[in-house]
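**Q** with the sequence up front, the predicted model follows.
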Amino acid sequence: MMASYTIAMIGAGNMGGSLVAGLINHGIAPHNIWVSDVNEEKLSSLHQQYNVHITIDNEKAIKAAEVIIFAIKPQFFKQILLSLAPILCARRPLIISIAAGIRTESMHHWLDANLSIIRAMPNTPALIGAGATALYADANVNEVDKQRASEIMGAVGLVLWVQQEKLMDVVTALSGSGPAYFFQMMESLQNAAVQLGLSEETAKLLTLQTGMGAIKMAMESGQSLNELCKAVTSPGGTTEQALAVLQEADLSTVFSKALQAAKKRSEELADQLGA
């Protein structure tokens, strides 16, 4: 059961809606949640499903809440934050931003005040309650607010804290973009199996179950990933032959370059969005 405090969700898109569902499931009372969005259809749907407060007026939601979550697209963030700066500075709530690429320095500059701000980087599996979210708190955030942020983002999956904001770009490259790497890898395995004769349905089911099983073993066995890999690999066997091909393609370097490229782009976007 989560502690009782009022939350305003600015943005009723996929991530905002998923957070509302997660919060309700984790014990936040519907009357303690406000959702604001310009899309009245999305608001109506959330109200019908969860009986939360809804409004098209961001200020009305903010006036009612102790914690403000900005679940809006990064390109709209500056304009919206500037418009809400007076009421945010007057009320001084905890601000949690899940807008990718927006640094706390930029937010403080737009607000022209040192408010308590936490950055969150969730990923798309949060939509089904299986997300991985990294959090970064600036120097203004106290332990109570950190605990609240952990509770809120923990409603949609795993939560970890980073101590340096620059590491949020690494997080973006790893877990933020990471689901796409797994989807791409699974699609490649599925297609290869189809080319070798399996039906598409069989290839997909075997690929997905193998991935689920491997991840479950990695999480629960207590063994390192390298140890688990060696346990599957018999000398002269089929796995050894397959891994030799992957090593010849220098898969580790490929992934290293991929993460470096994503990190660099994350830094570039932060520079552009924070201007």
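**A** In hand now; what should we look at? Numbers count the residues shown, from 1 in each chain.

**Q** from here on, just use CA atoms for contacts and neighbour counts.
**A** Will do.

**Q** for the residue most central in space within the chain, what are its contacts?
**A** Centroid-nearest residue in the chain, with CA atoms, centre = their mean: Pro122, separated by 0.9 Å. Contact analysis of Pro122 by CA atoms under 8 Å, 6 or more residues apart in numbering lists 98, 131-134, 175-176.

**Q** try it against this one:
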Amino acid sequence: MSESVLKSLSGPVVLLGAGKMGGAMLEGWLKLGLPADKAVVLDPNLPAETAAALAGRGVLVNPALASLPAPAVLLLAVKPQVAPEALPPVAPLVRAGTVVVSIMAGRTLGTMAGILGAQAAIVRAIPNTPAAIGRGVSVAVAGPTVTAAQRELATALLGAIGIVEWIGDEALMDAATAVSGSGPAYAFLLAEVLAQAGVAAGLPAELSARIARATVSGAGALMDQSDLPAATLRQNVTSPGGTTAAALAVLMDAGKGFGPLMVEAVAAATKRGKELAG
């Protein structure tokens, strides 16, 4: 479905901001079959060699805005702090039928509608960093003027970098961001502190780092390929009275264990997201 949707667009896909996330999305679209001549990149800070490479593949890079036909999609992938300066120049590109997909953190549907126009069909989404290898999670919410076809198109575009989950209430976006958007950092921290704990238990630092990293990534791969709930996978590793049970007794302490800490951490990230949006 994604491939057919991307191949049948009536207008170009305009990408504003081709940094790590925007660039990963562009690569995903091209791999899924978006014709290169329907991809437009707007990024004045794009390195010359990157711009030349994209142009060599047929992608239109930094054209005059007045020369562009009505886009099927305008994807906003600039840093949120530059949005007040970056969005007004591209606002005239938003025509009837154009869907705007924003992956800017903290910029609400209302904020973007205030710049792009109240009738703009806007989808707000937050992808996470595994998008760089096509394993991302994007949580998305549609504005009131987005049609079913435009939502399908947004799903196809976001699906090029991983799975897409839709929510019906934008108020949930900060909590979703705290779980999926920030979540990779929690997994990386687990590998980091697990390695440190191994050193404290007597392992050589390099060995501990290697086996901690491989263990966290391997467990993630196992969970991805299994239909079992995470709790069941955990229980399958845990023999009564064994070493894993001894460790989990500490990590699952009701007062100071991993669970209460994670609840506190996600709450802190959610609170900060609301502050940034305000």
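**A** That came in fine, so what should we check first? Values in this document were obtained by computation on a predicted structure and should not be read as measured data.

**Q** and the contacts of Pro122 of the first structure, which of them are in strands?
**A** Judged by DSSP state E, these include 131-134 as members of strands.

**Q** output these as JSON lines; include the columns neighbour count.
**A** Below are these laid out as JSON lines (neighbours: other CA atoms under 10 Å):
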{"residue": "Gly131", "neighbour count": "22"}
{"residue": "Ala132", "neighbour count": "21"}
{"residue": "Thr133", "neighbour count": "27"}
{"residue": "Ala134", "neighbour count": "22"}
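
**Q** map the residue nearest to the centre of the first structure onto the second structure.
**A** If you follow Pro122 of the first structure across to the second structure using TM-score structural alignment, you land on Pro127.

**Q** can you report how many residues neighbour the aligned partner of Pro184 of the second structure in the first structure?
**A** Pro184 of the second structure maps onto Pro179 in the first structure, with residues paired by TM-score structural alignment. Neighbourhood size, Pro179 of the first structure [other CA atoms under 10 Å]: 15.

**Q** equivalent analysis for Val159 of the first structure, please.
**A** Using other CA under 10 Å, Val159 of the first structure has 20 other residues around it.

**Q** for it, helix, strand, or coil?
**A** Following DSSP: H, G, I helix; E, B strand; the rest coil, Val159 of the first structure is assigned to strand.

**Q** who touches it in this structure?
**A** Counting by CA under 8 Å, 6+ apart, Val159 of the first structure touches 132-135, 150, 153.

**Q** between those, which sits nearest Lys263 of the first structure?
**A** Of all those, Lys263 of the first structure sits closest to Ala134, with 14.8 Å by CA to CA.

**Q** for the contacts of Pro122 of the first structure, which one is nearest Met186 of the first structure?
**A** For the contacts of Pro122 of the first structure, the residue nearest Met186 of the first structure by CA to CA is Ser175; the value is 16.6 Å.

**Q** who touches that closest one in this structure?
**A** Residues in contact with Ser175 of the first structure (CA under 8 Å, 6+ apart) are 122-123, 132-133.

**Q** do that again at 10 Å, thanks
**A** Contacts for Ser175 of the first structure (CA atoms under 10 Å, 6 or more residues apart in numbering) come out as 121-124, 131-134, 181.

**Q** what ranges do the strands span in the second structure?
**A** Applying DSSP E to the second structure gives strands spanning 13-16, 39-42, 60-61, 73-76, 99-102, 121-126, 136-142, 162-166.

**Q** let me know which of those strands is the nearest to Met262 of the second structure.
**A** Across these, Met262 of the second structure has its closest neighbour in strand 136-142 (19.3 Å, CA to CA).

**Q** the closest one maps to which residues in the first structure?
**A** Under TM-score structural alignment, the match for strand 136-142 of the second structure is residues 131-137.

**Q** still on that earlier bit, of the ones in strands among the contacts of Pro122 of the first structure, which is the nearest to Ile72 of the first structure?
**A** Checking these against Ile72 of the first structure with CA to CA, the nearest one is Thr133 at 16.3 Å.

**Q** contacting residues for the closest one?
**A** For Thr133 of the first structure, the contact set (CA under 10 Å, 6+ apart) comprises 98, 119-126, 150, 153-154, 156-161, 171-172, 175-176.

**Q** in the first structure, where's the longest helix?
**A** helix 251-273 (DSSP state H).

**Q** now find how far off-centre it is within its chain.
**A** 17 Å (CA atoms, centre = their mean, to the nearest Å).

**Q** what residues of that helix count as buried?
**A** 259-260, 262-263, 265-267, 270, 273 (16 or more other CA atoms under 10 Å).

**Q** picking up where we left off before, and the contacts of Pro122 of the first structure as JSON lines, adding distance to Val144 of the first structure?
**A** Converted to JSON lines, the contacts of Pro122 of the first structure look like this (distance: CA to CA, whole Å):
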{"residue": "Ile98", "distance to Val144 of the first structure": "19"}
{"residue": "Gly131", "distance to Val144 of the first structure": "23"}
{"residue": "Ala132", "distance to Val144 of the first structure": "21"}
{"residue": "Thr133", "distance to Val144 of the first structure": "19"}
{"residue": "Ala134", "distance to Val144 of the first structure": "18"}
{"residue": "Ser175", "distance to Val144 of the first structure": "26"}
{"residue": "Gly176", "distance to Val144 of the first structure": "26"}
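
**Q** and those, which two are the farthest apart?
**A** Taking CA to CA as the measure, the contacts of Pro122 of the first structure span a maximum distance of 13.9 Å, between Ile98 and Ser175.
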